[in-house]
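S.K.: Structure here, sequence nowhere to be found:
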């Protein structure tokens, strides 16, 4: 294929003719392509699949991570061991394109790989790599590990994505009317454009839209301004001029704030997150409008079709048999990893997502006597599975993971699984009865794992955060902890309140329905599957991005 003057290799739907480039640090497209860590990647992967479904004129730009995020292995005592293995992808096409960008005042060679839309039914995608013979060792390592812990390497990765991605479009002579930054990682693209347009910020704003995923200001990345400048982040723009654009009185550079100043439109990733973001950033003058486009996942990829068929035909026996079959498939993975033989007739709770403190993986264990009373209840027993990858340098999250491993040893009703990627994620959603989601409100911008759980007949039990307020009807399609005035509570009080409410809902509503009122439980499953199918399918989301962000001027 000739990549000069590249055109999307399918007939574009006229509704989606605006030419878009979508920049993301990670994409979870298929199990085999390990260039993602968690929710941001799952979201971006579904977006790329829906762009293909709707035949949008959109291309994805990412980084080809040589070692991925990491491979989750175990030490001899079952605790977490991160390992890094070189990845090989024969299905990616070498574009033959190589060019140089400036990083840390030195030229760095960038090589470009292409993912054809027909391989995984995605938008056309381009992946950048610095792991080429022409580069010195340090430059080669820029694309080695997703979210590298070293600050300078991390900034170099952002420069590779943003500046490298923007230059790739120039190299291929691809005119894109919209540059969509999925999080602020790709912001150096905006400074590349600013240089290209001779400092005309309005021309940059015409092109740039920005999706923010972080619902509290402290969570948005800030780095030393001098370091960013010395790393060539700003494409030659002086620090005083950068500060004039960004507009904070801090000696650090706030990536998200600057993105909000350089974009013409931004969005949060749920209605609640849109409200939180507008409030959070309103103290800064000159930011762009912040709307909301609620995250979603691709129905076609995630939903179990035989389960939906049984539901649509109201074949209760076929539905129950299919769900039990999916549980048994998951329990083979549990047995293989842990040696525990789970029972498909026992109610199974799964907590699976990125391990981070505010997500509270071990919340139910804050009251161990109550937890074990549930676990071994003579009438309403439970089984529980945890899975997820802590960030390799987040020692608190790793400690939580390891403490759950210790807790699960010698207990046939508990399991902690490793390797939480697309394949295991799908198995957990298909094989669980209940999808537990208990972040501290309002820390979860959206959260999408519960959507794909609902697409597989797994019922959500959640605190009232992220996408949940737009979906949940308590007792009808899900179960929700009643929101209270969390701002007046200490973290300890909030954790206690949420934990007690979770237990009350489990003990008094969920378990009696599952064990004693199967028709009622099945009805909740049906409602959940119906309610998630269209509103939280990423085809809706990809359509909304065009209508609410790309096509607006």
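M.R.: Noted; the coordinates are in hand. The structure displayed is predicted, hence computed values, not measured ones.

S.K.: When you work out contacts or count neighbours from here on, use the C-alpha atoms and nothing else.
M.R.: Fine.

S.K.: Span of stretch 261-281 from start to end?
M.R.: 11 Å (Cα to Cα, to the nearest Å).

S.K.: roughly how far out does it sit from the chain middle?
M.R.: A distance of 17 Å separates the centroid of the chain from that of stretch 261-281, by Cα atoms, centre = their mean, to the nearest Å.

S.K.: Ok, stretch 354-370 next?
M.R.: 21 Å.

S.K.: End to end on that stretch, go ahead and measure it.
M.R.: Start-to-end, stretch 354-370 (Cα to Cα) is 25 Å.

S.K.: Stretch 373-382 too?
M.R.: 10 Å.

S.K.: Break down the stretch 301-450 of the chain into its helices, ranges please.
M.R.: For the stretch 301-450 of the chain, the helices defined by DSSP state H, counting those that start in this stretch occupy 305-312, 316-338, 368-375, 395-408, 422-431, 449-454.

S.K.: then this one, side by side with the first:
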């Protein structure tokens, strides 16, 4: 293949002929390709698979992380130990392309690898690496660890993704109509284009679209503007020119705000997140329109086909048998990691996602006596599993993880698992009866893990945040905690309110239904499986991006 004159390797569906480049720091494509950390990557991976399904004229651009995010190991006392192991990928193709970009006023070599669409059934994908002999040691480390804790390394990573990805398209003579930034990490692509277009911001806006995933302003990254300038983030623009574009006078460069002022259109990742984002950013002049396209996950990849077949054939015995088989498969992992033998006939709750403060992994433990009653109830036995990767430098989240590990030593029906990546995520969704999600409202932009749980007959119990208001019909296809006026409650009071309601729903509705009314429980499972199948399949999402974001209908 001639990568210097790259052509799409498959025929394009006419409705999807707008030429798109999709920039993301992470992609969860397959367990074998460890270039992701969590939900942003899971979302991007499903998007790439759906772009392949629909034969869209879209390519993915990311970074080949030499050590991935990190490997989740354990210390001798079972607590969390982050480790970094070099990853090897024989299935990636060396394009032979090498070029230089400026980072920190010095030339840095970039090498490019290609993922053929037929390997994992994705859009064509290109991954950038600076780990080449021509670079000095510091430059080599830019692509070593996803979301490196060092601030200058992290900014260099954004430059590699954005500027490196934009230059790659130029080197390949592969013109794109749309540059889609999945989060603001790839924003240096906009400044590369601005330089290319002689400073004409209107031409950049014609091409740039932006997806924001962060529903509170404090969570959007800001860095010292002088540091970004010294790092060559702005492709030669002066600080005054950047401030004019960004529209803020202080010296903290707000990546998301600048993206909203340089893009033609942006979107939140659920209908609620769209509303929150429009309200949050409305105080700033000159930002683009913020639409909403609800995240989704690829049905083909995530759903359990035999479970759906049993549902569609209305074979209750086969459906229940399949679900128990999936639980047994998960429980082998539980036994292997923790020494606890779980029972497939026992109601099993799973909380599994990135460990972060607002997601409140340990919320149920805030009432220890009630937690003990839940796990020691002889009439309605319960098993509970936690899994997820805290950011390796987020010591508060790691402490929460380790607290759960310590607590688990007192219960044979409680487990905390390591290695929460695509493979374990799939097993947890297949093997759980209840998918627990309890973020502080409205901190969760979307929270897609519950979608793939529903695709595997796992019922959602959630606070009313992210995608949940669009999906859950309480008691019919899932369960949702009643909303309070979260604007007036303190964090402590909100936690107490949600905790009380979570336990009430669990003890009085969910668990008795599971044991005393199995036909009703199965009906809830199957209704969720049907409701999630189309509306939250990423083929719908990828189609909406073309119709609402990429195709300029103005």
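M.R.: Yep, that arrived. This one's a predicted model, so the numbers in the text were calculated from it and none came from an experiment.

S.K.: TM-score for this pair?
M.R.: Their TM-score after superposition, calculated using TM-score structural alignment, normalised by the length of structure 1, is reported as 1.00; 553 aligned residues with a Cα RMSD of 0.4 Å.

S.K.: sorry, back to before: most tightly packed of the helices of the stretch 301-450 of structure 1?
M.R.: Mean neighbour count, computed with mean count of other Cα atoms under 10 Å, is highest for helix 449-454 among the helices of the stretch 301-450 of structure 1, reaching a mean of 28.

S.K.: ok, back up a step: save the helices of the stretch 301-450 of structure 1 as CSV, and put in distance to residue 24 of structure 1 too.
M.R.: Shown next, in CSV, are those (distance: least, Cα to Cα, whole Å):
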stretch, distance to residue 24 of structure 1
helix 305-312, 30
helix 316-338, 31
helix 368-375, 40
helix 395-408, 25
helix 422-431, 18
helix 449-454, 19
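
S.K.: Residue 266 of structure 1: which of those helices is closest?
M.R.: Each of the helices of the stretch 301-450 of structure 1 has some distance to residue 266 of structure 1 by Cα to Cα; the shortest is helix 449-454, at 23.3 Å.

S.K.: how close does the closest one sit to structure 2?
M.R.: Using mean Cα distance after the TM-score superposition for structure 1, helix 449-454 of structure 1 ends up 0.1 Å from its aligned counterpart in structure 2, as a mean over the superposed pairs.

S.K.: start and end residues in structure 2 for that helix, please.
M.R.: Alignment note (TM-score structural alignment): helix 449-454 of structure 1 is matched to residues 449-454 of structure 2.

S.K.: Any idea which of the helices of the stretch 301-450 of structure 1 gets closest to residue 502 of structure 1?
M.R.: helix 368-375 (11.1 Å).

S.K.: The stretch of helix or strand residue 43 of structure 2 belongs to to helix 422-431, inter-axis angle?
M.R.: Element membership for residue 43 of structure 2 (DSSP states H and E) is helix 39-53. In terms of direction (axes from the mean of the first three to the mean of the last three Cα atoms, to 10 degrees), helix 39-53 of structure 2 departs from helix 422-431 by 90 degrees.

S.K.: Look up the average distance of whichever helix or strand comes after helix 39-53 of structure 2 to its aligned counterpart in structure 1.
M.R.: Where DSSP H and E defines the elements, the next helix or strand beyond helix 39-53 of structure 2 is strand 58-63. Compared with structure 1 after the fit, strand 58-63 of structure 2 shows a mean deviation of 0.1 Å (mean Cα distance after the TM-score superposition for structure 1).

S.K.: right, and the helix or strand after strand 58-63 of structure 2?
M.R.: Sequence-wise, the next helix or strand downstream of strand 58-63 of structure 2 (DSSP H and E) is strand 71-74.

S.K.: what's the helix or strand following that next one packed up against?
M.R.: Next helix or strand after strand 71-74 of structure 2 toward the C-terminus (DSSP H and E): strand 80-83. In terms of contacts (3 or more Cα pairs under 8 Å, 6 or more residues apart in numbering; DSSP states H and E), strand 80-83 of structure 2 is packed against strand 71-74, helix 395-408.
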